[in-house]
Every structure is written in structure tokens, then in C-alpha cells.
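1. I'd like to go over a predicted model; first the sequence, then the structure.
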Amino acid sequence: MAEEQKAKAKAEQAKGKAKETVGRAVGNERLTAEGRAEQSKGDARQAKEKTKDVFKH
């Protein structure tokens, strides 16, 4: 399950980065903000999984 969550985190980060990039390219502030939010969500999920890994070992 941990690998699934790590993959989900990476996917959220990538999707967020893409949204942010598109938002900036077209000048859409809302899309840019959504992209940043998704990246942050992915970062948080990834940090949570790393913390779990530290305590497992």
C-alpha cells in the first residue's frame, strides 16, 4: 500500500505542475493556483509516506 500512496503522491505532483504550467502559459490565475495546491497535496502525501518508512525501519 505504501508504494501505491507514493505513486499517487508523484502523480498529484506531476498533475499539479502541469496545471500550474498551463495556467501560467494562458494567464489563468485560478488554474495556476489549483496546480500549486495539487503539488502541495502531493508533497504532503509524499512526506507522510517517508515518515512512515522511517518508523518502519
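-> Alright, I've got the coordinates.
2. Could you use CA atoms for every contact and neighbour count after this?
-> Fine.
3. Tell me the helices and strands packed up against the biggest helix by length in the chain.
-> The residue-count maximum for a helix in the chain (DSSP state H) belongs to helix 29-56. Counting contacts by 3 or more C-alpha pairs under 8 Å, 6 or more residues apart in numbering; DSSP states H and E, helix 29-56 is packed against helix 2-26.
4. put this beside the first:
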Amino acid sequence: MSNIVVRVRSDVGVERSIKETLHMLNLTKVNHAVIIPDNPQYKGMLQKAKDYITWG
């Protein structure tokens, strides 16, 4: 199973670790989407950046 992740907010004024997480997910611009596998490592990344992305 996979998830599609869409970035919905800008990273202006965001904590550095969250910016790095968004970069690791390859979400560099607002409204960009990526497909990621459904595994625990990615779940943690999604939870960390939850205020700036949506997924399903």
C-alpha cells in the first residue's frame, strides 16, 4: 500500500527539522505531491510535518 502526500503550506518561519523533513520527502513547493510507501519510517516523517502536508 502507498500514500500520496501533498504539501499545502509554505515553510516560511518553520523549524529547521520540519524543513529538512519536507525536503527528504521531496516536497519542495506548495501543491506538489509525491507517492510514498506505507511503512513506519515514513509515518514518523508524516507526523512530524503534519501541519504542512496532507496525505491519504
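-> Structure's in. What do you need? Predicted model, so just to flag it, every value in this text is computed and none were measured.
5. TM-score for these two?
-> The TM-score (TM-score structural alignment, normalised by the length of the second structure) is 0.29; 33 aligned residues with a C-alpha RMSD of 3.4 Å.
6. for the second structure, what spans make up the helices?
-> Along the second structure, counting by DSSP H, helices occupy 16-24, 40-48.
7. Figure out which of the ones you listed is closest to residue 3 of the second structure.
-> helix 40-48 (9.7 Å; C-alpha to C-alpha).
8. Hey, what's the angle from the closest one to helix 16-24? Just curious.
-> 130 degrees (axes from the mean of the first three to the mean of the last three C-alpha atoms, to 10 degrees).
9. What lies in contact with helix 40-48 of the second structure?
-> 18, 21, 36, 53 (C-alpha atoms under 8 Å, 6 or more residues apart in numbering).
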